[in-house]
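*Asks:* fold the following for me, if possible:
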Amino acid sequence: MGWLKANFSFSFGPFRDDNKTNFGALRVLNDDFIARGNGFGLHPHDNMEITTIVLEGALEHQDSMGNKGIIKAGDVQVMSAGTGVFHSEYNPSETEDTLSLQIWVFPKVRNIDPRYDQMNFTDKFIKNQFTTLISPVKSGHTLWLNQNTTFSRGSFDAGQKINYTIKTPGNGAYVFILEGDVSIASQALNKRDAIGVYDTESFAIETSSESQILIIEVPMM
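*Replies:* Presented below is the predicted three-dimensional model:
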């Protein structure tokens, strides 16, 4: 669309693939480039758990609940659309483009009251460890969604072997490589590759270069 370059992991908008509609409760993972001074105008959502992770630049958020603010790199924003909400996301900068992830998860309970929250994790990241961004449990340390889902993100040196344990029994893990080169179950993954792991209690990730990894753990429905 000129100002927007969207890379879709699952069928969305103009991209249709019957073999890629969702991974369990994970319905959307859009890897978006939003040009300076552009964005998504006011539009509706309902009964979807929506997460925005800004990787570079910033987005200005405004919604029908009265929330307005800036989402910066290091911030994570969550929104339960519930019974219905309108919102807009706009790159307010005149000089910097924005890279962000838009992630939708099917809700655990439908038709709840809409809800919005945001948290910065910049000071919480520890090298060679995963940091929990979102969990099913309300706490002051992470955000939470209306679903048994856990989002974890970490930066790792080359030569690391990380054992990830599924947080909620029966869940699967969608592993998205933000940067770097890793191997999972002998499958080589590079920048912006992903793999779904399920029917297991844990799995190992091996890094062959400096890597940034996002894990979205969801019920397999």
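*Asks:* from here on, contacts and neighbour counts on C-alpha atoms
*Replies:* Fine.
*Asks:* please point out which parts of stretch 186-204 sit buried.
*Replies:* Counting neighbours by 16 or more other C-alpha atoms under 10 Å, one finds that the buried residues in stretch 186-204 are Leu189, Asn190, Arg192, Asp193, Ala194, Ile195, Val197, Tyr198.
*Asks:* for comparison, sequence B:
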Amino acid sequence: MKNNILHTAESRFLADHGWLKSAQTFSFHDHYDPQRLQFGALRVLNDDIVNGGKGFGRHPHDNMEIISIPLEGTLEHQDSMGNVAVIRPGEIQAMSAGTGIYHTEFNKNADEPVTFLQIWLYPNKLNVTPRYDQRDYGKGDMHNKFLQILSPNADDEGVWINQQAWFHIGNLDAGFETAYQLKDASNGLYVFVIKGDIAVDGQPLSTRDGYGLWPDSEVKITASSYAEVLLMEIPEKW
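*Replies:* Sure thing, here's the model as predicted:
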């Protein structure tokens, strides 16, 4: 039986570059922890705050599925495929880096920070043609339910990526109970609490805590306060 893993908000590595503050759940760049390399195909989960007018200059990626979810503020994206876009809270961006891309990500506003989740997954196909996808999910029904915002299927809800992964996001009232049914019984589930307090199969979690588990098929989620929750269903192997 595979072990569940708890990553409290306080246990994350904090990188402070002045213009960027990054709380990193897994090993990233100069920070290496052999006990925190990944959860299945989930390789990076960074909780980033970028100062006004600052951002990530032009840099390359390849053979990685990269997802950005803004939580506060506005993020401007440009890439070598010719895409120029702005993403805001209530939107999700996905890039399949494939054979290789260059891109930049900047805070669109000069006078306020932008907070966003930067998530990387290993792909299940290498050297694909790079692609960009962006969707608005903010008008979807997330009240006491989980809205799908990412999947492996181009004709399904949300953005799609080259991996057998599904992301859902929900806003739960205090006292609300629900269950998440895995799309693939061999997958794991990584739960990230954006805000609030919940219990996942009895495990208490608070704001910015993460919890990875390998359930048989279903996970019970109970909110003990108002909570905003991101569910990431992830394959063990890819």
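*Asks:* thinking again about what came up before, which ones among the buried residues of stretch 186-204 of the first structure are found in strands?
*Replies:* Using DSSP state E, Leu189, Ala194, Ile195, Val197 are the members of those that sit in strands.
*Asks:* which one of these is nearest Asn67 of the first structure?
*Replies:* Of all these, the one sitting nearest Asn67 of the first structure is Ala194; the distance, using C-alpha to C-alpha, is 32.7 Å.
*Asks:* skip the chain neighbours and tell me the closest residue to the aligned residue in the second structure for the closest one.
*Replies:* When the second structure is aligned by TM-score structural alignment, Ala194 of the first structure is paired with Gly210. The spatially closest residue to Gly210 of the second structure, leaving aside those adjacent along the chain, is Phe192, at 4.5 Å (C-alpha to C-alpha, 6 or more residues apart in numbering).
*Asks:* on that earlier part again, pretty sure the match of Ala194 of the first structure is touching Phe26, no?
*Replies:* No. Taking contacts as C-alpha atoms under 8 Å, Gly210 of the second structure lies outside contact range of Phe26: 10.9 Å.
*Asks:* ok so, going back, tabulate the ones in strands among the buried residues of stretch 186-204 of the first structure (JSON lines), appending distance to Thr150 of the first structure.
*Replies:* Compiled in JSON lines, those are given as follows (distance: C-alpha to C-alpha, whole Å):
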{"residue": "Leu189", "distance to Thr150 of the first structure": "21"}
{"residue": "Ala194", "distance to Thr150 of the first structure": "17"}
{"residue": "Ile195", "distance to Thr150 of the first structure": "16"}
{"residue": "Val197", "distance to Thr150 of the first structure": "14"}
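*Asks:* what do we get in the first structure for Gly138 of the second structure?
*Replies:* Structural alignment (TM-score structural alignment) places Gly138 of the second structure against Thr122 in the first structure.
*Asks:* then Glu233 of the second structure?
*Replies:* Under the pairing rule here (TM-score structural alignment), the equivalent of Glu233 of the second structure within the first structure is Glu217.
*Asks:* how close does its match get to Asn171 of the first structure?
*Replies:* When distances are taken as C-alpha to C-alpha, to the nearest Å, Glu217 of the first structure and Asn171 of the first structure turn out to be 6 Å apart.
*Asks:* what of Lys68 of the first structure?
*Replies:* 34 Å.
*Asks:* neighbour count for these two, which is higher?
*Replies:* Neighbours were counted for Lys68 of the first structure and for Asn171 using other C-alpha atoms under 10 Å; Asn171 has more, 24 against 14.
*Asks:* contacting residues around the equivalent of the more buried one over in the second structure?
*Replies:* Using TM-score structural alignment, the partner of Asn171 of the first structure in the second structure is Asn187. Counting by C-alpha atoms under 8 Å, 6 or more residues apart in numbering, Asn187 of the second structure touches Trp214, Glu233, Ile234, Pro235, Glu236.
*Asks:* sorry, back to before: leaving out chain neighbours, which residue sits closest to the match of Glu233 of the second structure?
*Replies:* Taking C-alpha to C-alpha, 6+ apart as the measure, Glu217 of the first structure lies nearest to Ala173, with 4.3 Å between them; neighbours along the chain are not counted.
*Asks:* how close does that neighbour get to Gln187 of the first structure?
*Replies:* 15 Å.
*Asks:* could you look up the SS state of the residue nearest to the spatial centre of the first structure?
*Replies:* By C-alpha atoms, centre = their mean, the first structure has its centre lying nearest to Ile103, at 4.6 Å. Counting by DSSP: H, G, I helix; E, B strand; the rest coil, the backbone at Ile103 of the first structure sits in strand.
*Asks:* can you give me the helices in the first structure?
*Replies:* Listed in chain order, the helices of the first structure (DSSP state H) amount to none at all.
*Asks:* circling back to that earlier point, including distance to Met64 of the second structure, could the contacts of Asn187 of the second structure go into CSV?
*Replies:* Rendered in CSV, the data for these read as follows (distance: C-alpha to C-alpha, whole Å):
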residue, distance to Met64 of the second structure
Trp214, 23
Glu233, 17
Ile234, 14
Pro235, 15
Glu236, 16
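*Asks:* which among these end up buried?
*Replies:* Using 16+ other C-alpha under 10 Å as the burial test, these include Trp214, Glu233, Ile234, Pro235 as buried.
*Asks:* for those, which one is nearest Trp166 of the second structure?
*Replies:* Nearest to Trp166 of the second structure among those, with distances taken as C-alpha to C-alpha, is Glu233, at 5.1 Å.
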